[in-house]
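Novice: structural data only, the sequence is not supplied:
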């Protein structure tokens, strides 16, 4: 069997396979002989079916199957031997109907899309690397929220700002009749707040759905209004009958309170609580800023690393290799949706190929799994696990392909992030959490 490559351009080529009778004849004849020994054909004893009958009935399907196997094996071995970096898989070219009954020699052609060659410049435009400052206000606000969460409800006779109100929203035309509990800080506008403040259980207030809550999503969450109507900006009158008013007294900063939060004697003072919350917040914020940095570097690399793709080939490949065949228009839409992801895969692959520290090794995964298992055990209070116990769990995880794939992706992301921090031009910026959310997400 011969295989030849013809380059169309730098990104497209055609592989031509020439298969002669001597390439498949011996295998086909052996299979047909085995069929003759086992075939059950009415009118003939097992093993005594005439060779001509077996040949007539099975020769073509056996030959087609064997030739297809040979094609796949030859393509795979050629791609490996030539170290071709393909995008998608070889795509058979259309050809006239094959005369399987009479032909002895065959020719097949496959289109292939080749990965582009390019360099990655990491020292381009500087990218902002955020560091969220955990200031005293952030910590004090968090302590206030925690104290409210662990505090107790105290019933009241009249609504004041900051209180928690329970009541029934009604509108017969819209089939609204729901109990709801919310704090006054979720209400939008001075007019609505003026109606609430000073009201008492038993009072029935006249309100409207429009501009009732700071977040319109509360119309769905609290009033159970269909999301579609919320999105359309529903504006209907409401009656709200107040049934209960409560204020939440904050928990006292006692040892009992500290123990509820972190366990017996882990925290013994307000200063220790603040320090613990500051450490936890720093870790949480670091995860958010790391994710933002990874996203920004990824977008920058995609935008500034220029290379062409075999787009036409990929669209045809997408159209013919899904669970269902796509039209040309559907394939183009799918290609457009996935192009940025494909570009980053190629960029990431280029970086991994050219930087040994980014390449995952089996030992790296094992150590990563050990660290992960020890952390999980510690969360459940099992801090004294032996190496043997940990390694037994690691062995079970490493035998699960899905778990190995998941860990590989996580570890690769961590390696990429560390690599970017060391090699990308960064502009460090210290901000508050609120400023980070505003700048990073436009909120």
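Specialist: Good, I have the coordinates. Values in this document were obtained by computation on a predicted structure and should not be read as measured data. Numbering: from 1, shown residues only.
Novice: alpha carbons only for contacts and neighbour counts from here, please
Specialist: OK.
Novice: remind me, longest helix of this structure?
Specialist: Longest helix in the chain, counting residues (DSSP state H): helix 270-304.
Novice: give me the distance from the helix or strand residue 91 falls within to the chain's centre.
Specialist: When elements are assigned from DSSP states H and E, residue 91 belongs to strand 86-92. Distance of strand 86-92 from the chain centroid (CA atoms, centre = their mean, to the nearest Å) equals 25 Å.
Novice: following element in sequence after it, please.
Specialist: strand 106-114.
Novice: who does the very next helix or strand once past that next one touch, helix- and strand-wise?
Specialist: Using DSSP H and E, the helix or strand that follows strand 106-114 in sequence is strand 127-132. Under the contact criterion of 3 or more CA pairs under 8 Å, 6 or more residues apart in numbering; DSSP states H and E, strand 127-132 touches helix 270-304, strand 426-431, helix 433-441.
Novice: and after the longest one, which helix or strand comes next?
Specialist: The one in question is helix 270-304. As assigned by DSSP H and E, the chain's next helix or strand after helix 270-304 is helix 311-320.
Novice: helix or strand: which one has the residue nearest to residue 27 when sequence neighbours are not counted?
Specialist: Of all residues beyond its chain neighbours, the one nearest residue 27 is residue 66 (7.7 Å), with distances taken as CA to CA, 6 or more residues apart in numbering. Using DSSP H and E, the element containing residue 66 is helix 51-81.
Novice: check which helices and strands that helix sits against.
Specialist: Contacts defined by 3+ CA pairs under 8 Å, 6+ apart place helix 51-81 against helix 21-38.
Novice: switch the cut-off to 10 Å
Specialist: Counting by 3 or more CA pairs under 10 Å, 6 or more residues apart in numbering; DSSP states H and E, the packing neighbours recorded for helix 51-81 are strand 2-7, strand 12-19, helix 21-38, strand 86-92, strand 106-114.
Novice: what comes up buried for it?
Specialist: Neighbour-count burial for helix 51-81, counted by 16 or more other CA atoms under 10 Å, picks out 54, 55, 59, 62, 63, 66, 67, 70, 71, 74, 75, 78.
Novice: another structure for you, compare them:
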């Protein structure tokens, strides 16, 4: 059980509270990993989730079932309460294992298995590279299109609309709020100024991809395309989910437009070099 904590270490009453599976091998930070090894049922520890996953917004989003933008901006620590401890045993490289991992009949030999693993690793690295580029574009745009916001008015508005928001929480989170608001204004200007449309098919496709990634994290048996489509329809029937994915598609289209009007200097580097960026 993962419960979002306030700055004073108490559980944030209206914060994130999610039951999730935390796999030790997915933890990037060595110190955090060491703190989790040997935990037993009902043990409680405080978890710096950004440190644990090296600020990987996609992994954090999948774990907490939130969107990547929220995950990237998340500053809170979490209380982790162990409900169950499961141990994985090494499997033989046989057809039963291949079918569980990739679906029945999709991989039949060890060579195909290795090729599939390589393909998935390459796709993950491409996604990491794209997220890094988006982060660079985001910060560059904010530095170049700088404009003042009515800060005092916005702070009063935030306090008026969030009665439980303390002065400490307001001051601690306002800079991130202001940056996101500026980006939203830039984003909307690009979308409307260039007549960029966001279609339902695009929203459906991205929602389907996100759900597929989440299901794959917690189940070795992939869903059929029909099952995934049904889950996606149900998911988008929730207005909050639909709005979240719509905003994600809008952001992706904004980044795509910016990339089309700037010159990118592509460089080939090693994975370890990329991790240091």
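Specialist: Everything's here; your move. Because the structure is a prediction, the values reported are computed rather than measured.
Novice: so which residues of structure 2 form strands?
Specialist: All strands of structure 2, identified by DSSP state E, fall at 2-4, 17-18, 44-47, 78-81.
Novice: closest to residue 232 of structure 2 out of those strands?
Specialist: strand 17-18 (20.4 Å; CA to CA).
Novice: next one: the residue positioned nearest the centre of structure 2 from residue 208 of structure 2, what distance?
Specialist: The C-alpha lying nearest the average C-alpha coordinate of structure 2 belongs to residue 58 (CA atoms, centre = their mean; 2.6 Å). Distance of residue 58 of structure 2 to residue 208 of structure 2, given as CA to CA, to the nearest Å: 15 Å.
Novice: ditto for residue 234 of structure 2
Specialist: For residue 234 of structure 2, the distance to residue 208 of structure 2 equals 11 Å [CA to CA].
Novice: same question for residue 111 of structure 2.
Specialist: For residue 111 of structure 2, the distance to residue 208 of structure 2 equals 29 Å [CA to CA].
Novice: out of these two, which sits in the busier spot?
Specialist: Between residue 111 of structure 2 and residue 208, counting by other CA atoms under 10 Å, residue 208 is the more crowded of the two (21 against 10).
Novice: just give the nearest non-adjacent residue to that one, would you?
Specialist: Using CA to CA, 6+ apart, the closest residue to residue 208 of structure 2 is residue 232 (5.5 Å).
Novice: so that neighbour is in contact with residue 210, correct?
Specialist: Yes - between residue 232 of structure 2 and residue 210 there is a contact under CA atoms under 10 Å: 9.3 Å.
Novice: mean neighbour count and distance to residue 176 of structure 2 added to the strands of structure 2, as CSV?
Specialist: Formatted as CSV, those follow (neighbours: other CA atoms under 10 Å; distance: least, CA to CA, whole Å):
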stretch, mean neighbour count, distance to residue 176 of structure 2
strand 2-4, 24, 18
strand 17-18, 16, 22
strand 44-47, 17, 22
strand 78-81, 21, 19
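Novice: need the ones you listed in TSV (columns: distance to residue 68 of structure 2).
Specialist: Formatted as TSV, the strands of structure 2 follow (distance: least, CA to CA, whole Å):
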stretch	distance to residue 68 of structure 2
strand 2-4	16
strand 17-18	16
strand 44-47	19
strand 78-81	17
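Novice: neighbours of the residue mapped onto residue 200 of structure 2 from structure 1, how many?
Specialist: Under the alignment (TM-score structural alignment), residue 200 of structure 2 pairs with residue 365 in structure 1. Neighbour count for residue 365 of structure 1, taken as other CA under 10 Å: 18.
Novice: contact partners for residue 365 of structure 1?
Specialist: Residue 365 of structure 1 is in contact with 371, 394, 398, 404, 407, 408, 411, 412, counting by CA atoms under 10 Å, 6 or more residues apart in numbering.
Novice: how much space between the second one and residue 245 of structure 1?
Specialist: The one in question is residue 394 of structure 1. Applying CA to CA to residue 394 of structure 1 and residue 245 of structure 1 gives a distance of 54 Å.
Novice: these two: who's more crowded?
Specialist: Neighbours were tallied for residue 394 of structure 1 and for residue 245 using other CA under 10 Å; the higher tally belongs to residue 245 (23 against 20).
Novice: helices or strands next to the helix or strand the more buried one falls within in the packing?
Specialist: Assigned by DSSP H and E, residue 245 of structure 1 belongs to strand 237-249. On a contact count with 3+ CA pairs under 10 Å, 6+ apart, strand 237-249 of structure 1 meets helix 136-149, strand 152-156, strand 164-171, strand 176-183, strand 204-208.
Novice: in structure 2, what range does the second one match?
Specialist: This means strand 152-156 of structure 1. Under TM-score structural alignment, there's no match for strand 152-156 of structure 1.
Novice: would you mark the buried spots in that strand?
Specialist: Applying 16+ other CA under 10 Å to strand 152-156 of structure 1 flags 153, 156 as buried.
Novice: the fourth one now?
Specialist: Burial within strand 176-183 of structure 1, assessed by neighbour count using 16+ other CA under 10 Å, is assigned to 176, 177, 179, 180.
Novice: and if you look at the third one?
Specialist: Neighbour-count burial for strand 164-171 of structure 1, with 16+ other CA under 10 Å as criterion, is recorded at 164, 165, 166, 167, 168, 169, 170.
Novice: closest one to residue 302 of structure 1 out of those, please.
Specialist: residue 164 (49.0 Å).
Novice: once you drop chain neighbours, what's closest to that closest one?
Specialist: Nearest non-adjacent residue to residue 164 of structure 1, counting by CA to CA, 6+ apart: residue 183, 4.3 Å away.
Novice: residue 193 is in contact with that neighbour, correct?
Specialist: No - using CA under 10 Å, residue 183 of structure 1 makes no contact with residue 193, being 11.2 Å away.
Novice: need the overlap of contacts for residue 232 and residue 210 of structure 2.
Specialist: Common neighbours of residue 232 of structure 2 and residue 210, counting by CA under 10 Å, 6+ apart, are residue 204.
Novice: about what we covered before: what range in structure 2 does the longest helix of structure 1 sit on?
Specialist: Residue span in structure 2 matched to helix 270-304 of structure 1, by TM-score structural alignment: 110-144.
Novice: now find how far off-centre the matching stretch is within its chain.
Specialist: Using CA atoms, centre = their mean, the offset of stretch 110-144 of structure 2 from its chain centre is 13 Å.
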